[in-house]
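A.B. asks: Here's my sequence, what's the structure:
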Amino acid sequence: MEIYQKTTKLLIDVREKSPLVHHITNYVTVNDCANIVLALGGSPVMADDEKEVKEMTSLARALVLNIGTLNTRTIDSMIIAGKTAKERNIPIILDPVGVGATKLRTQTAKQLLAEVNPTIIRGNMSEIKILAGIDGNIKGVDSMDDMQNGKEIALELSHKLNAIVAITGKIDIISNGTNTTFIANGHKLLSQVTGTGCMCSSLVGTYAGVTEDYYSAAIAGILSMGLAGEKSFNSLKDSEGVGTFRMRIFDNIYNLTPEILEGEGKIHEE
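C.D. replies: Next up is the predicted model:
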């Protein structure tokens, strides 16, 4: 299948080119996001002061915006960075963490969609539904919705926003407005570790930093995280739990190979 060839090529390119991935992200998961980018082979930077974000974004190959821990200062910085990236054709990955939980999150997400025009949007089912104007069931920053009608929602929102839309869950759904890809890799324990969604967005950003095929970059990032989750869980001993699982996610991203992507990926395209 062609998509496996594309994802393996992207992994090789990341390891060879080590793209600089600029993040304005949340302080709960910032360290994990930096380390997951390093584990894959990229180079992370986390600069969020508005006096330097324009300059830093100009140096980057991709920009990841994450609204997990918002404040007025970082919102302004996200807009500056996003507009800079847009002007320079740098891919922008938006992670709308907890959109719909508060007015500030929802307003900020809508502002970013309107003024920045993200290249890729990655969220859980509730977050994507809310961006699509559909009522979503959210608890804090966690999705309480199943994946029903996910394909239709992703297709419509992707077409409407002219962006790649990725919904992560039991079965991941990625759409470019015309085509849809489903990924069945992963494990439910990923939802029991804070930051796995944020790390997934960072992986997507890292792959996006070495290509203009952002649909394949989104698939590669989400597939990599799913495989890392599977392999981390399968390696656990009876006495081990979420702490060991979390550490092994980094190990399995670090040890990811083209052979693993192609041999163990569970991808279906429509």
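A.B. asks: From now on I want contacts and neighbour counts done on CA atoms only, so please keep to that.
C.D. replies: Will do.
A.B. asks: Would you tell me which helix is longest in the chain?
C.D. replies: helix 214-234 (DSSP state H).
A.B. asks: For the comparison step, fold the sequence that follows:
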Amino acid sequence: MAIQLQANLEKLRGSAPLVHNITNFVVMNFTANALLAVGASPVMAHAVEEVEGMVSIAGALVINIGTLSGHWVEGMKLAMKRAAELGKPIILDPVGAGATTYRNKVLTELLETAPPTIIRGNGSEILALAGANVQTKGVDSTTDSVDSIGAAQALSVRFGSVVSVSGAVDVIVYGDRTAWVSNGVPLMTKVTGMGCSASAIAGAFAAVCNDPFEAAVSAAATMGVCGELAYRNAKLPGSFQIAFLDTLAEVSPAHLAELSRVKFE
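C.D. replies: Below you'll find the predicted structure:
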């Protein structure tokens, strides 16, 4: 199995897809900058009065539940329903799944509204979303991605979604297809918004790739390769964040061809 990582990056930059994000307060700025750097066009819009119109002109919709409120949840549902009607890719980032009863209730309602094209989260979030009784640590994972494969496969079958689990090795599953992406550096876990940006970039690739599995793998590999390249020049969280954004702008198809480490089952 081959994923055209280089071609997908070129396609993304050539079309600069509009990615509609309903995301959390903490990561809005970083996520928008990450999308701009990789070559996409971000919009952050959560008002119920405009989400349906915004998703109608976007290439993909990214739903991130990091900082919840009732009005935002209503906007998420409206946007997801409209995206499903239009056949637009929906990326769901179940931030902190399992942490509170309210968070779990919201995720159940969102999944009932429309099945996501891609679900992307850490190991604990994926286990919680699949119904496992796991102990979470806020929004941080207490479970390795490899230990969440069964839950990811169950979610993929149940909702027909690609499930991308982040970790030391990212695992992406879609039905009977599995990819392992072993790029990245531990420092990426010390910068707020890395996972949220990974979900947004998955949305950018999904907007230009017909195959959502290929989009999810391309996003994971691009994030990981950029993390490795940024770490060459920045060893601490503050400087690394800036170096990572710079690297997203500079990463080339040749970098992906040379440095990506993707295996398939």
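A.B. asks: TM-score for this pair?
C.D. replies: Here the TM-score for the pair of chains, by TM-score structural alignment, normalised by the length of structure 2, is 0.97; 265 aligned residues with a Cα RMSD of 1.1 Å.
A.B. asks: What residues in structure 2 pair up with the longest helix of structure 1?
C.D. replies: Mapping helix 214-234 of structure 1 onto structure 2 (TM-score structural alignment) gives residues 212-232.
A.B. asks: residue boundaries of the strands in the stretch 1-150 of structure 1?
C.D. replies: 20-24, 43-46, 62-66, 92-95, 120-123, 138-139, 142-143 (DSSP state E, counting those that start in this stretch).
A.B. asks: Heading C-terminal from the helix or strand containing residue 245 of structure 1, find the next helix or strand.
C.D. replies: Secondary structure assignment for residue 245 of structure 1, by DSSP states H and E: helix 242-254. Heading C-terminal from helix 242-254 of structure 1, the first helix or strand you meet, by DSSP H and E, is helix 258-264.
A.B. asks: Identify the residues contacting the residue nearest the centre of structure 2.
C.D. replies: Compute the mean C-alpha point of structure 2, and by Cα atoms, centre = their mean the closest residue is residue 199, 1.5 Å away. Residues in contact with residue 199 of structure 2 (Cα atoms under 8 Å, 6 or more residues apart in numbering) are 62, 91, 92, 93, 120.
A.B. asks: Apart from its neighbours in sequence, what residue is nearest residue 258 of structure 1?
C.D. replies: Distance criterion Cα to Cα, 6 or more residues apart in numbering; nearest residue to residue 258 of structure 1, sequence neighbours excluded, is residue 8 at 4.7 Å.
A.B. asks: isn't that neighbour right next to residue 261, touching?
C.D. replies: Yes: between residue 8 of structure 1 and residue 261 there is a contact under Cα atoms under 8 Å: 6.6 Å.
A.B. asks: residues in structure 1 aligned with stretch 7-24 of structure 2?
C.D. replies: Against structure 1, stretch 7-24 of structure 2 falls on residues 9-26 (TM-score structural alignment).
A.B. asks: Can you mark which positions in the matching stretch are buried?
C.D. replies: Buried residues in stretch 9-26 of structure 1, counting neighbours by 16 or more other Cα atoms under 10 Å, are found at 10-15, 18-26.
A.B. asks: just stretch 66-85 of structure 2 next, same as before
C.D. replies: For stretch 66-85 of structure 2, using 16+ other Cα under 10 Å, the buried residues are 66, 68, 72-84.
A.B. asks: Just give me the closest of those to residue 144 of structure 2.
C.D. replies: The shortest approach to residue 144 of structure 2 among the buried residues of stretch 66-85 of structure 2 belongs to residue 66, at 20.3 Å (Cα to Cα).
A.B. asks: what do we get in structure 1 for the closest one?
C.D. replies: Checking TM-score structural alignment: residue 66 of structure 2 goes with residue 68.
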